[in-house]
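1. sharing a model prediction with you, sequence too.
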Amino acid sequence: MKDDKWKTLVVILVGSFMTTLDINIVNVALPKMAASLYVDLGTIQWVVTSYLLVISTLVLMFGRLADIKGKRIIYQNGFLVFSVGSLLCALSKTMYFLIGARLIQGLGASMMMACNFGIITMIFPLKERGRATGILGTVVAIGTMAGPPLGGFLVGNFSWQSIFLINIPIGVCAYLAGVKLLPHDKILDSNKNFDFKGMITFVISVLALFLSLLNGEAFGWRSIPILIGFLLFIVSFITFCIIEINTEVPMLDFRLFKNKFFSAGILCAFISYCVIYFTNIIQPFYLQHILSFSPQKAGFIMMVYPVTAAIMAPISGVLCDKIGYRIPTFVGLAFTCIGIFTMSYLKLDSSYLAIMISMTILGCGYGLFQSPNNAGVMSSVPKDKLGISGSMNSLIRNLGMTSGISISVAIFYSYMGGKLGSHVSALSSGNPELFVTSMSLTYKVGSVIAIAGIIVAFMRLLRKTELEE
């Protein structure tokens, strides 16, 4: 039985690696896709956006379905749906067909993302859970790290279709392995109905929020479409909350948030992802356009962060098993704050070493925080809520990433536009001094947000859970 749980973990790791890899591997192929399908780069970005939108809107639904129907059947069939979507992506001849195929691929990814933490929590005892989630964190970091170079190799030597074709044999083999290895979970919610009203209002609210955040800078934050989008989000989310509170069997049980450890963990996760993704858009432009690094050199520096995170994740998992999750999460958020703060002092003449040190600190923060926090969140809920709790983790990750990118770019543009006296909507190297000043302010705001997370983690540190007593 001991060997079986580790074999099962391998199946979970394969799914997590595939779904994370496909968020990043596509980026490097976008120019070739655009040329092949005769669309501009602005249009081809929907290949990335559509995938993330489906995951964000449906992951909570599949988490709830996993609690009703079983995590095994949802996760296992996620491999098949993902593989079918990958095949259709490779066969795409038009932009609309490709986006449709990416929607199917995102459907399969959301099925797997909704269940991975739940299955790990189900099969691993508390004393080994941190180690298992630490390994999962390493694989996620490797998937993030491997996406661009692997995509570049495949596109350079074959075609853009190859980045989707490699998923098919892996997905099919993982599905067959899952048939044998995934556990038959005891379904505690099998007689309960699914909350369709809650699902519809939730999907509308998330779509409205994400589309508004993703397009706010392009349309203008005060433009009519963006304001309508945010208004639609507010109305639909309030409606969702009312439905959930008054439904006998809600899709999202708000009683979970009465658990202070669950709520604190979810809030800390959002802050962590939000702060880390402050660097996602600005840093590549700083390295290539301001410091005039080659794409290869810039890519090497950017890899420091995921490599450090991949090294630290299993270490933090072992620490979590030995001393609990509260101290590692607090220290991890502290490192995140220090990392983004040191990056705010990068200048026009910053050394190669200074940049790498600041990104190493940021990577340490991510690696130390994520695995223990995930273990803490999943350990704080009853077994019949593992599916919905795991999907909440995935949803918060996507929301944090999207919010981090949107907030950082909005701060950057607003400050630069204020200094220039005109609207700015593109990251330009025309004024290097102003670029660096705007970047510094943006990263300092990120460090302030991180401090809020540190405070929440510290308050959780002072309290004891029943499991740790």
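-> Received, thanks. Numbers count the residues shown, from 1 in each chain.

2. please count neighbours and contacts with C-alpha atoms only from this point.
-> OK.

3. could you pull out the strands for this protein?
-> Along the chain, no segments are classed as strands by DSSP state E.

4. most residues in a single helix of it, which one?
-> As assigned by DSSP state H, the longest helix anywhere in the chain is helix 386-420.

5. put this next to the first one:
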Amino acid sequence: MGMLTFMSVLDGSIVNIALPSISKDLKIPLNQATWTVIVYLIVISGLLLLFGRMGDVYGKIKIFKIGTIIFTIGSFLAGISKFGLIFLLASRAIQAVGASMAMSTSFGITTSNFAPNIRARAMSVIGMFVSLGAIAGPALGGAILNFLSWSYIFWVNVPVGILAIFIGFKYFPKDTISQPDGKIDYIGSALFFGFIACFFLAINAAESVGFGDFWVIAGLIISIILLVAFLKVEPAFKEPMIKLEIFKNQLYSISLITAFLVFAINSYTNILMPFYLQDLRKLTPGQAGLILMAFPITNFIFSPISGWAGDKFDKEMITLIGLAGLTLSQIGYLSIGGKSPYILLIITLIANGLASAVFQSPNNALTMSTVPKPLLGIAGSVMALARNVGFIVGNTFATTMLFLSMSRLAGRQVVNYLPSHPEYFIKSMHFCFIFAGILSLIGLMLTLYRMLRRQVLSKYIAKN
């Protein structure tokens, strides 16, 4: 389960570094190549709640197994380059359907199959693969492109998927269906998918044309209308796609918001560091990838340790320590200059990866501990959605803030790195990390509030 979760999350970011190669190979403009990323993220995020609900009605393990097969098929098809852009986009959509099925059910499967006293350790394995997949894209993608064509960025999933299919069918426990007589709310699903599509398209367009553009504003307004319609329609259904009262659970909502913030913060590193290493420091994608691997490797090593600590000690204290470390690591990026020794950057990346690992596993366990068993599927899918939206919003804000700051310093619109003025990039990068640090402080304050109010909020913990 962890392997497929890693690959499905990874595929949201690994393609970014291959976009120039895809553009050249398919003889298409770069802005058309970016649709390979956009389509994947829209389909995944738009279907998460639907598949989370299906997991509660038809069985989470069943949905996960089907998703594994679909994702593997889509990965194989996406690597076939000779059929052009439309074929690639269709393959990415197939990939995304499978990835969404896996993402939406992984936390629910883990929560329902592990006792509370070892749940944080189990969650740490899933969290480890999620965090690794979210941040390892540029690093792993650069390493693959150093030796192979862009097709292998997709084909690397195939053997992993086949292994996951075999292990899943052989070792998964018997499925338990929490709501066997439940119904699927397809109207709510359609409204939610429309909201996600309009929101993501508007946010993506804002990276290029800014938030003042007419079509960006129109897209955001339509997305808000669809979201309001979704929120109005859901209570009217006897069996809605998501019971909105789940968000009245303060412990669940606070844990969800902090998780969203952490993924948004880490997206700043994911976006800014490749610019810094490849454009300013003139490293190759492979060389940059090796340095950036410091983050995911650290995260991979310390996530299980964090999970063990979460089971043995105070989960809320551990998440607080993680967020404090995350805030300090954002301050650490402010010490990175145009000629800083690479070891300083590596130490900062390690600190960032360590802090994220310390936070993630106990927070996941805290979040899912608040949800009654019949709602584990939908609650897990909302967690995955918060992660994806955090990733998208973080990417957009980092890119937009970087170029707005560079434009202000240059006195004109800037949409690319300026080789003649590296100081503009450094100042703008620092500005972005200051904002990321503020987001981290907000998460720290929310976690402190959750900790200080633990006696009041303990009433929300479910007896699963």
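-> Sure, I can see it. Remember, predicted model here, so these are calculated numbers, not experimental data.

6. got a TM-score for the two of them?
-> Scored against TM-score structural alignment, normalised by the length of structure 2, the superposed chains reach a TM-score of 0.92; 458 aligned residues with a C-alpha RMSD of 2.2 Å.

7. about what we covered before: the longest helix of structure 1 vs structure 2, average offset?
-> In the superposition with structure 2, the average deviation recorded for helix 386-420 of structure 1 is 1.3 Å (mean C-alpha distance after the TM-score superposition for structure 1).

8. where in structure 2 does that helix fall?
-> Under TM-score structural alignment, helix 386-420 of structure 1 corresponds to residues 376-410 of structure 2.

9. and the gap between C198 of structure 2 and I17 of structure 2?
-> From C198 of structure 2 across to I17 of structure 2, the span is 25 Å (C-alpha to C-alpha, to the nearest Å).

10. residues of the longest helix of structure 1 that come out buried?
-> Within helix 386-420 of structure 1, the residues that count as buried by 16 or more other C-alpha atoms under 10 Å are 386-416.

11. what does stretch 323-338 of structure 2 give?
-> Neighbour-count burial for stretch 323-338 of structure 2 flags 323-334, 336-337 (criterion: 16+ other C-alpha under 10 Å).

12. what's the mean distance for stretch 444-457 of structure 1 versus structure 2?
-> When structure 2 is superposed, stretch 444-457 of structure 1 averages 0.8 Å from its matched positions, counting by mean C-alpha distance after the TM-score superposition for structure 1.

13. which residues in structure 2 does that stretch match up with?
-> Using TM-score structural alignment, stretch 444-457 of structure 1 pairs with 434-447 in structure 2.

14. distance from the chain centre to that stretch, please.
-> A distance of 18 Å separates the centroid of the chain from that of stretch 434-447 of structure 2, by C-alpha atoms, centre = their mean, to the nearest Å.

15. so which bits of that stretch are buried?
-> So for stretch 434-447 of structure 2, counting by 16+ other C-alpha under 10 Å, buried means 434-437, 439-447.

16. then stretch 415-428 of structure 2?
-> For stretch 415-428 of structure 2, the buried set under the neighbour-count rule, 16+ other C-alpha under 10 Å, comprises 415, 417, 422-428.

17. same thing with stretch 179-188 of structure 1?
-> Within stretch 179-188 of structure 1, the residues that count as buried by 16+ other C-alpha under 10 Å are 181-183, 185.

18. for that stretch, grab the matching residue range in structure 2.
-> The aligned range for stretch 179-188 of structure 1 is 169-178, by TM-score structural alignment.

19. residues in contact with stretch 183-202 of structure 1?
-> Contact with stretch 183-202 of structure 1 is made by 8, 57, 61, 64-65, 67-72, 122-123, 236-237, 239-240, 243-244, 247, 249-251, 384, as judged by C-alpha atoms under 8 Å, 6 or more residues apart in numbering.

20. please identify the buried residues of that stretch?
-> Using 16+ other C-alpha under 10 Å as the test for burial, stretch 183-202 of structure 1 gives 183, 185, 189, 195, 198-199, 201-202.
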